[in-house]
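J.: Predicted model, plus sequence, below.
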Amino acid sequence: MPPWLQWTLIASGLLAIALLLLFIIRQLKVLQGERAQRNKHQAFQVRRRQEIVESLRVLALAIEENQVEYSEACLRIKGLLDLVAPELLEQSPFEIFAQVHEQLRHMPTHQAREDTDKRFIRKLDRERFAIETQYAEAIRTAACALRQHSF
């Protein structure tokens, strides 16, 4: 084999090795970026879950100290539990939050409430207060259990 052919094959081999090395380095960087993104997303999910659990505990404490209307707290707690532990809504004593939510979900909130006739709102408020009174003890018990629950 002539020497120029040997040198050409050696150069071609080195070029192929260099190109493969560049490809491998690029792929490693892509994988590292994906791994970093996944870790960032997981950290965000953990932080979000912790914030939701803290919100649940604050709402439960607000119920225990009568700082919030029970109906509003039940609606908020049910929504938050749907995000972190929906199975609790089927367990005693936490199912009261789902029950109250179910009885109140037809009532308008936010802008819809402001746009509704005042007399109709007063009627709905009487209905809401009756539900709060009917379930007050169960709501307080569930709030206490929720505050003590380990998520």
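T.: Ah, there it is.
J.: Please count neighbours and contacts with C-alpha atoms only from this point.
T.: Fine.
J.: any idea where the helices of the protein begin and end?
T.: Ranges of helices in the chain, per DSSP state H, are 3-64, 70-84, 95-104, 110-115, 118-148.
J.: Kindly calculate the angle that the first one makes with helix 70-84.
T.: The reference is to helix 3-64. Per axes from the mean of the first three to the mean of the last three CA atoms, to 10 degrees, the angle that helix 3-64 makes with helix 70-84 is 160 degrees.
J.: Got another one to weigh against that:
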Amino acid sequence: MPHWLQWSLIIAGTIAIFVLLGFIRRQMVTLAENRRRQQKAEAFQAKRRKDMVDSIRVIAMAVEEDQIEYSEACLRMKGLLDHVAPELMEQSPYQVFMEVYEQLRHMPTHQARQNTETRFVEKMDKERFEVEKRYADEIRRAATAIRNHSF
């Protein structure tokens, strides 16, 4: 084999090694960045879940101390439980949150309520208070149970 061919192959092999080392380094950096991003996302989700569980407990305490309307508590609990533990709404005593939600979900809230005619709002409030009265004991029991539930 000619001498110039040997040196050409050595140089080509060295270049290939450096190219592959560069590729490997870039892949390692990319993997490290992805791992860091994933850890950050997992930490965010864990904090978000913890905050939702804390909110559930605060709402439950507010129900126990009659500091919140039961209908509002049920609507909020249902929304939070959808994200934290949706399977709980199918279990007793927590299913009352879903039952009340289903009976009240057609009612406008926030700005839509403010834009609704006063007589219609009064009629809906009467219906809402009847639902609250009918489920009051179950709501209180469910609030106590969920406050003590380990998520």
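T.: Here it is on my side, so go on. Since the structure is predicted, the reported quantities are computational estimates derived from the model, not experimental observations.
J.: Superposed, what's their TM-score?
T.: The TM-score (TM-score structural alignment, normalised by the length of structure 1) is 0.97; 151 aligned residues with a CA RMSD of 0.8 Å.
J.: Could you dump the helices of structure 1 into a markdown table and include mean neighbour count?
T.: A markdown table is the format used below for the helices of structure 1 (neighbours: other CA atoms under 10 Å):
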| stretch | mean neighbour count |
| --- | --- |
| helix 3-64 | 13 |
| helix 70-84 | 19 |
| helix 95-104 | 19 |
| helix 110-115 | 10 |
| helix 118-148 | 16 |
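J.: average gap between stretch 43-56 of structure 2 and structure 1?
T.: Once fitted to structure 1, stretch 43-56 of structure 2 is off its aligned match by 0.7 Å on average (mean CA distance after the TM-score superposition for structure 1).
J.: From His101 of structure 1, how far off is the residue nearest the centre of structure 1?
T.: Taking CA atoms, centre = their mean as the criterion, Leu83 is the residue nearest the geometric centre of structure 1, at 4.4 Å. Distance, Leu83 of structure 1 to His101 of structure 1, using CA to CA, to the nearest Å: 15 Å.
J.: Val46 of structure 1 now?
T.: Counting by CA to CA, the gap from Val46 of structure 1 to His101 of structure 1 is 27 Å.
J.: same question, Phe44 of structure 1
T.: Counting by CA to CA, the gap from Phe44 of structure 1 to His101 of structure 1 is 29 Å.
J.: and what of Val84 of structure 1?
T.: From Val84 of structure 1 over to His101 of structure 1 (counting by CA to CA), the distance is 17 Å.
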